[in-house]
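*Asks:* Mind folding the following:
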Amino acid sequence: MTEENKQNEELQSQDAIESNSIATEEPKEKPKSSGSGALGWVVSAALLVILILVATLSYAGDDKGENVASVNGVAITEKQLYDALLLIKGGGQNGQQKMSEVTLDDLINVELMNQELQKQGLVVAEADIDKELDALKKAYGLDDEKLKQTLAQSGMTVADLRPDLEKQAKLRKLLSSKATVTDKDIQDYYDQNKESFSTPEQVRASHILVKTKEEADAILKQLKDGADFATIAKEKSLDTGTKDAGGDLNYFGKGQMDPAFEKAAFELKVGETSQPVQSAYGFHIIKVTDHKQAASPTFEEKKEDIKNILMMSKINELAQPFIEELKSKAKIENSLVKEDKQEGAAATEEPAASTPKEEATTTTN
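*Replies:* Okay, here's the model as predicted:
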């Protein structure tokens, strides 16, 4: 396997199995997704904060305490700021003031963007949001289940993601006319990243892990008599990382699992169940549910995906300067900045007031 693009690692879901895992170790490299490279748009440092915070703007117009800022007369309240801060981890007490200022600035940016969208009469339909979701899944090689697992690691659901995707769709409409992608750009990207588009041979399997061969034999008999594999996995498997999912391990390539387990899994046909397989963790009954051969997509197969990757990469590059331009034309009031300036002025005056005392002390001595 080749080294993965760093940007792709941020959303790439984890396949390692917890506790009684049959994986020899968490792979240093994971199978490639169908796209990588310039697609940093979902987790772009500046945009991610903006997109996550956008949900808090739904409070505008309600009684939510004192206003902490306003953008062209539209208030941002203490409640909005508080809710936004709850979404951000870390910082500690020493960094709370700075974090509040940064977060409020992000809320101001979001409001600026919303007003510009309204000004231009841009409307995003549910179909547009679905397209953004499909593009995200395709770019990272995620099916619906894998996406759910990835989001769950951050305490999110697909429903939580939709407001972010809606903003992404609107941002695309705002800036796509300024972002151009040529056929040469697409061809160059394909040539430079061809290897990353390739996927190795993979199987998708479920397993039931038990301690002894006797237990495994008894389970195998139950399965032959018509028992449901997933139900037994939930009831009896010792693998706490997969039992609740009916033993599903999702897709894995060669070199990721215990050698004996891997050999058995790759030799099974789709739908077949193995004899008991012994590993360092116990005995496994394995069922293969899918088998994908190694694949290298052609340029034509990847052309639209690459175009989307490059388009969103360019839009992201334009986003921050675009927001700064909106800021320069807007009437913005920010109470936290005023407080900061007042505190800074007070701190500057204090040393000046103490100077005569210091001089007097020096003279006395």
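*Asks:* contacts and neighbour counts: CA atoms only from here.
*Replies:* Will do.
*Asks:* what number of residues lie near residue 299?
*Replies:* Look at residue 299: counted by other C-alpha atoms under 10 Å, it has 14 neighbours.
*Asks:* For residue 250, give me its contacts.
*Replies:* Applying C-alpha atoms under 8 Å, 6 or more residues apart in numbering, one finds that residue 250 lies in contact with 15, 203-206.
*Asks:* Can you verify it is assigned to a strand?
*Replies:* Yes. Per DSSP: H, G, I helix; E, B strand; the rest coil, residue 250 lies within a strand segment.
*Asks:* want to put them side by side, so please do this one too:
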Amino acid sequence: MTWIKKNKLITTLVLAFIVAVGVFLTFTLNKDEAVAKFNGESISKDELYNKMVEQYGSATVDQIISDKIIAAEAKKQKVTVSTSTLNAEIDKLKAQYGSDDAFNQALAGNNTTLANVKKDLKNYLILKKLMEPDIKITDGEMKSYFEENKDSFATAEQVKASHILVADEKTAKEIKQKLDNGEDFAELAKKYSTDEGTKDNGGELGYFSKGTMVTEFDNAAFSLPVNSISDPVKTEYGYHIIKVEAKKPAQAANYEESKAQIKDTLVDQKVDSQYQTWLDSKKKSYDVENTLSKEA
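*Replies:* Next up, the predicted model:
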């Protein structure tokens, strides 16, 4: 998925930039007005716009044409992607980042939005459904992939925990006393925790493997029995009170249990490698012309 998502995101941003600059220049400048000057020599709006088209125009138009071919094929073959399927894939993406907060930070870091990612992902899922009937995955390929990537299919021991983070030991001990007196952990997290990413969810951290958290936190969480609450644990972030809710034992890699994931990964790889061939074959069915490409 990543390869096409990045490609589509880049071209979409470039196209949007070209269009935005074109609109800005059209409404704010006359044809010969300068957008900049160099040694007293004017750089006109036409020079700027033409340079942008020269650098990005042909590739951007090619991407637009590709999108239209995919859309036309999807309509012809009645291929759609349901909202539930799309949301499930978004949930998988979020899980890779560990939390909604980390996922949202990744979106911001890439100057994009959830709406853009959903649109891009939906286009990819449609393309995958169009191509998948012609993609063959053999048992031999799947077993080879499993053997070459066995470590990635093994599962380390995991703990499901919540925490309340505060700045000082005195406050942490007061909260622990409230918990010992029977007060609700989630409500106290919402009231006292300084972890903005988890406090509104009652301090919920979900499942994590050993080594994910800082050492002091890890040691405490993995040594606590299920349904128990720690005394205050000091880390570089402050004082934590940790509640362990469940544990999952480590599991060795299992081929049978991993087959669906392996097949999906191999399909993604073949969509990547066969995409251009598929696109070229479909393009023959349409009247397509990129005049910018001819000028290049």
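*Asks:* circling back: strands - which of the contacts of residue 250 of structure 1 land there?
*Replies:* 203-206 (DSSP state E).
*Asks:* that older thread, kindly reformat the contacts of residue 250 of structure 1 as CSV containing distance to residue 237 of structure 1 and neighbour count.
*Replies:* CSV is the format used below for the contacts of residue 250 of structure 1 (distance: C-alpha to C-alpha, whole Å; neighbours: other C-alpha atoms under 10 Å):
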residue, distance to residue 237 of structure 1, neighbour count
15, 18, 18
203, 20, 24
204, 18, 19
205, 14, 23
206, 11, 24
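*Asks:* Closest one to residue 225 of structure 1 out of these, please.
*Replies:* Nearest to residue 225 of structure 1 out of these is residue 206 (C-alpha to C-alpha; 18.5 Å).
*Asks:* quick one, helices of structure 1?
*Replies:* Here structure 1 has its helices, by DSSP state H, at 6-9, 45-53, 78-86, 96-119, 126-140, 144-152, 158-175, 183-197, 213-224, 229-236, 259-267, 299-329, 335-364.
*Asks:* how about the ones you listed, which one is nearest residue 253 of structure 1?
*Replies:* Of all the helices of structure 1, helix 259-267 comes closest under C-alpha to C-alpha, at 8.6 Å.
*Asks:* and that closest one, which stretch of structure 2?
*Replies:* Counting by TM-score structural alignment, helix 259-267 of structure 1 falls onto residues 215-223 of structure 2.
*Asks:* That stretch vs structure 1 - mean distance after superposition?
*Replies:* Averaged over the aligned pairs, stretch 215-223 of structure 2 sits 1.9 Å from structure 1 after superposition, using mean C-alpha distance after the TM-score superposition for structure 1.
*Asks:* in that stretch, what's buried?
*Replies:* Within stretch 215-223 of structure 2, the residues that count as buried by 16 or more other C-alpha atoms under 10 Å are 217-218, 220-222.
*Asks:* Now distance to residue 78 of structure 1 too, for the contacts of residue 250 of structure 1, in a markdown table please.
*Replies:* A markdown table is the format used below for those (distance: C-alpha to C-alpha, whole Å):
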| residue | distance to residue 78 of structure 1 |
| --- | --- |
| 15 | 41 |
| 203 | 51 |
| 204 | 49 |
| 205 | 50 |
| 206 | 49 |
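*Asks:* Pick the one among these closest to residue 309 of structure 1.
*Replies:* Checking those one by one against residue 309 of structure 1 (C-alpha to C-alpha), the nearest turns out to be residue 15, at 24.6 Å.
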